[in-house]
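below are the sequence and a predicted model; questions follow.
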Amino acid sequence: MGNVWQVVDAYGDVGFVRAAGAVLPQGTEPIEPHLAALEVPAWFPSEEPNRDRVDLLSELCAAGAGIVSLDAARELDLLRERVAELLRTGCILAFRGPPPRAPEARRPLEVPPPVQPSPKAPDIVHALVGVIQVDFAANHAVERDSLGNFASPEWLSTRQAADQSPVCYVRGARVPLAVVLRVLRPPTGTESVQLRGRAMAGGATLEWTCTVSVSPGSVDVSTPTMTSSAPLPDVVACYDPLTITWEANAAGTGWVGAGTTTHLVYAVLGAPAGTVYWTLVDISCRAAQGETTEGRVVSQSFTPFATRALTRKRDGVGLTYWNPNTTTCTSTRLLLASADGSGQCGSWAEFFIDMLKIHGITSADKVVVVVTVAAWTSGSQGFLVKNWQWNAATRPAPWTHRMWTDVVNLPGIPGQRNPEPPPAFFNHFIVVHGGQLYDPSYGGGPFADAATWETGAIDGLFAAALAGYPKSSNPQALVQLWNMRTNARI
């Protein structure tokens, strides 16, 4: 039994035996060392090292301890080299043929069938939305300075900031609105999405909330009308901007941002009694910011007139009193529509009256200034607007001076964007409110009474080419002021 053989390993029809006194199994044939070494990749697959076979080769190659590596590619090369060396030296024999059925023989490893993964539940995707439209309700339409009312909806994500529509409410009002949501990420199933928007208006926090349903096929979703949780502060104001921060909560998964919208919001004193022209509401709400009474709104709204630098809101054109070459405008609408923004005194008086009407103030009236009504209608006499230089009289009273020679025009009272308006008129229009007089054309006022206005504005009278009644020496009233609504003299 000295020539017993011991199978070191067998794989298919290729095997290795120890050579010490061993013989090849019956029915097999030896393999040349270089061919046997080539069989190693089949016997030990390189793509996924089998640790059982690594252990066997470690035993086989015990004489070359340390050659087994955990690096598969390096391991295979080293084993190939060692097997070839052992075959050459006769330490082992390689054979091809049916594997021996000895107790020491090893069966090829059985590979278990692959385990089929359990079906995976589909991932649940929740909706993601963003605000693309805001439509205010119960607001007072703002007119774009003679170009028609601003468009509704008031805010669209596709518009530039300068093209969004302003909004007007009465102070202390709650603000209703509706929005349109763009579904940025559809959900896997229909679900409820909570929406909320928050804004600060002065010291008040306004919040809008609602719930909408979003389905996998939804593109845009409209909300019902939402009313602000709190009213606007009870003061005249211009909120520029009113910023609303929107958030959404899909199926209770938590609040995430849904966009930010910015709005120009005006709060007027009372319900408008006339057209809400953009320029007029903007000037007055900014000037009367924080006011709560009619008297204060009137006085504060007039303050910007004293700067004589008013600007049309829709295009930034400066508004002017009397451009001699183009001035034909006699109403607010014509003044706002004119290309160069120039208007006569009648348009400026109505400009201020219409401004107050936006706040529900209807107690301001247009006043005409004339020497007498008869002189006005006949065009026979007018008045000289400050300032004139009165030289020595050359004619008998009352028309003591010749125009332009005996009485000479000097730089006078500046008007709106006009340092030197015409120096003489047959009539002039101003405004009365609460017994006080306002002269919008020149930015003058308030004046306590007619005498005070006349002293500051009139320098004398004229008739055709003659002048007389210099104000400096004629303290009596030179002109008459008539309320055009009541036909009563002031």
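Thanks, I have it.

use CA for all of it now, contacts and neighbours both
OK.

run the chain-centre distance for the host helix or strand of V369.
Assessed by DSSP states H and E, V369 sits inside strand 365-370. Centroid separation between strand 365-370 and its chain, computed with Cα atoms, centre = their mean, to the nearest Å, is 45 Å.

check it against this one:
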Amino acid sequence: MRRTLGLALAMVLLASAAAAHADGRDVLEELGPCMAGAGLPADPECLAAFDVDGDGDVDLHDFAALQAGVDPVGACCFDNYSCEILTEAACLAAGGGGEWLGAGSECGQCTLVRIRAITFGGTGSTTIKHDCAYPPCSSYGTQQWLDANHDGDVLDAGDHDYPVAYARNSHVTLSGVQFWVSPSGTASGVQVRGYGPDGLTFTGTGNLSGSTLNVSGTLVSEGTLPNTVKYYPSFDIVWEVAFDGVNFVDGGTSSTRLYVTRSTPLGDCLESYFHISTQAADGLADEQPVIDAIWAEFADREVYNVDGERLGYYRGVLCASYCTYYSAPELVYYTTSQCGGWADLLRQCFRTQGLNSSVFVTAEPLTSALPLDCGSYPSSAAGFLVKNYTFNGWGTSCTAYPFSFNDPCGYYAAWPSPTCTDATGLPGQDNPNPASWFARHFIVKINMAYYDPSYGAGPFTGTQEQANMQWELGAMAGYFGRAEASSSRAGVRKDIAQTRETYFDQ
């Protein structure tokens, strides 16, 4: 088909050239069948006879060169950034500072244009902050994309590529759009257009001064972002520029991390919160499916911050006091935390998607359901043990807390041969046997369901008491208190299945 089209076009041109080149009619008639078309191999004899510009094929450039008397043609670039395909002689004679780029050259080679800078903003946008341990954390700069040395990437010193965020169904608004242009010059009313993902387009005009083309005002996308949560690891905009208003040349590509949230984000707005929650809920819009998708990211006990580091629960310690990180910012920055940090992180992920109804829930021993211990000043259980523990016969004289226990922190005096010992436990986030000896534990409640992100456990549903009982059955091994009046050694009693011995404070 392409050979046929090439031949047909050649014949048309032959007809118009016959009078002017009657003496070369035989050569031109032979050239027509050699125009195989793009992507098809050229006959070696054709190349030898007709590849005037030496570019490895026989095309209209060669045909035009033969028409002009075997003078090859190529791009003629003018000072006003326009271009024509001419012979070298015709280019020099045309005036206007015409520069001929050589046989077979194309107009797209006349001008080199590279996108240099972009600022994202407008209605629906949210400023993202760097991860840091102790807020307030610093915001990323407002000029989110900068290729300072205009080499086509943002990998060099002085370059940057900062993340941006928009609420779903928003227009993307750009300002401060700037290109680098070579050769330098002066031009006004330069047409600029960009093609983004999902059909978003941007159009505007700018003025060239020297090597800098500044686009005027703001460019608001034609079309909106999806009406769902969406994560773009690379929000690519392919840019084109037309100095003559007609012939567009490549302007390079900008690539930015872009997060589309369900609603306007709340809270600290650290990037890891966007990274975790937006990737998890990608493609969703309704509240409960978004909650479920975010929770699924925690339930598999594989959660990563924006730097790709896996987050852990009491990583490397069995004594809770040895981990001094309690909050979501500390967790995403230091990559480990107590239960409070994990509960905070789940809430921050919900809040980043505009969901503000989640609350902290404290789980503690239910004093009314547990007996007094055997200390000098008896009190109910001081705390609980999270599964798993091994019980090997009574070791204390305290019938209420009969199993002798040595706590991992050494707060209580040690027994020589404890009968309640730690075993590989209920796995936590990135930890098969985390710390498991606590006075209390923090979880999260949203939409009448309870979630324990430290262990990826839940949701627990029903009434508050029913959810409490579900959680307790899955987590509790026993409860500890003082086992002797005359010393500070600890004893443990086993959890009684189907008897609620803990409580949720809400």
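Now that the structure is in, tell me what you want to look at. Keep in mind it's a predicted model, so treat the numbers as computed, not measured.

the strand holding V369 of the first structure maps to which residues in the second structure?
Residues 359-364 of the second structure are where strand 365-370 of the first structure lands when matched by TM-score structural alignment.

mean shift of that stretch relative to the first structure?
Aligned to the first structure and superposed, stretch 359-364 of the second structure gives a mean residue distance of 0.8 Å (mean Cα distance after the TM-score superposition for the first structure).

where along the second structure do the helices fall?
Residue ranges of the helices in the second structure, as given by DSSP state H, are 2-17, 25-31, 44-50, 60-67, 88-93, 271-280, 287-299, 328-334, 339-352, 464-475.

give me the residues contacting the strand holding V369 of the first structure.
The contact list for strand 365-370 of the first structure, computed with Cα atoms under 8 Å, 6 or more residues apart in numbering, reads 349-350, 353, 376, 382-383, 426-433, 479-485.

what residues does the counterpart of P470 of the first structure in the second structure make contact with?
Matched to the second structure by TM-score structural alignment, P470 of the first structure sits across from K494. For K494 of the second structure, the contacting residues are A477, G478, Y479, by Cα under 8 Å, 6+ apart.

now do K494 of the second structure against R440 of the second structure, distance only.
17 Å (Cα to Cα, to the nearest Å).

number of nearby residues for Q160 of the first structure?
Q160 of the first structure has 9 neighbouring residues, counting by other Cα atoms under 10 Å.

can you check D286 of the second structure too?
Neighbour count for D286 of the second structure, taken as other Cα under 10 Å: 10.

counterpart of it over in the first structure?
Matched across to the first structure, D286 of the second structure falls on T293, judged by TM-score structural alignment.

measure the nearest residue to that match once chain neighbours are set aside to R296 of the first structure for me?
Nearest non-adjacent residue to T293 of the first structure, counting by Cα to Cα, 6 or more residues apart in numbering: L269, 7.6 Å away. Counting by Cα to Cα, the separation of L269 of the first structure from R296 of the first structure is 10 Å.

settle it for me: which of these two has more neighbours?
L269 (27 against 13).

against A65 of the second structure, how distant is the alignment partner in the second structure of that one?
Under the alignment (TM-score structural alignment), L269 of the first structure pairs with R262 in the second structure. Distance, R262 of the second structure to A65 of the second structure, using Cα to Cα: 60 Å.

go on, L146 of the second structure?
Distance of L146 of the second structure to A65 of the second structure, given as Cα to Cα: 43 Å.

now the strands for the stretch 151-300 of the first structure?
Assigned by DSSP state E, counting those that start in this stretch, the stretch 151-300 of the first structure shows strands spanning 155-156, 167-170, 176-185, 191-201, 204-214, 220-222, 226-227, 237-250, 255-268.

which one of these lies closest to A465 of the first structure?
Nearest of those to A465 of the first structure, taken as Cα to Cα: strand 255-268 at 49.3 Å.

if we can go back for a sec, looking at neighbours, which among the contacts of K494 of the second structure is most surrounded?
Among those, Y479 has the most neighbours (other Cα under 10 Å), with 25 neighbours.

that one matches what in the first structure?
By TM-score structural alignment, Y479 of the second structure lines up with L461.

burial count for the spatially closest residue to its match that is not a sequence neighbour?
Leaving aside its sequence neighbours, L461 of the first structure sits nearest to F383 (Cα to Cα, 6+ apart; 4.2 Å). By other Cα under 10 Å, the residues close to F383 of the first structure number 26.

quick revisit: quick one: the match of L269 of the first structure from I294 of the second structure, how far?
Separation of R262 of the second structure from I294 of the second structure (Cα to Cα): 12 Å.

compute the first-to-last residue distance for stretch 7-15 of the first structure.
Terminal residues of stretch 7-15 of the first structure are spaced 7 Å apart (Cα to Cα).

flag every buried residue along that stretch.
For stretch 7-15 of the first structure, burial by neighbour count (16 or more other Cα atoms under 10 Å) applies to V7, V8, D9, A10, Y11, V14, G15.

out of those, list just those in strands.
In this view, these that belong to strands under DSSP state E are V7, V8, D9, A10, Y11, V14, G15.

I figured T260 of the first structure hits L242, correct?
No. Under the criterion of Cα atoms under 8 Å, T260 of the first structure is not in contact with L242, lying 10.5 Å apart.

state the number of residues packed around the equivalent of T228 of the second structure over in the first structure.
Alignment note: T228 of the second structure maps to V235 in the first structure; criterion TM-score structural alignment. Using other Cα under 10 Å, V235 of the first structure has 20 neighbouring residues.

what sits against V235 of the first structure?
With Cα under 8 Å, 6+ apart, V235 of the first structure has these contacts: R171, G172, A267, V268, L269, Q289, G290, E291, T292.

next one: I291 of the second structure
With contact set as Cα under 8 Å, 6+ apart, I291 of the second structure has these partners: F350.

can you tell me how far it is from R347 of the second structure?
Distance, I291 of the second structure to R347 of the second structure, by Cα to Cα: 10 Å.

just the strands in the stretch 401-506 of the second structure please.
403-405, 420-422, 437-438, 441-446, 449-452, 457-460, 476-482, 490-494, 502-504.
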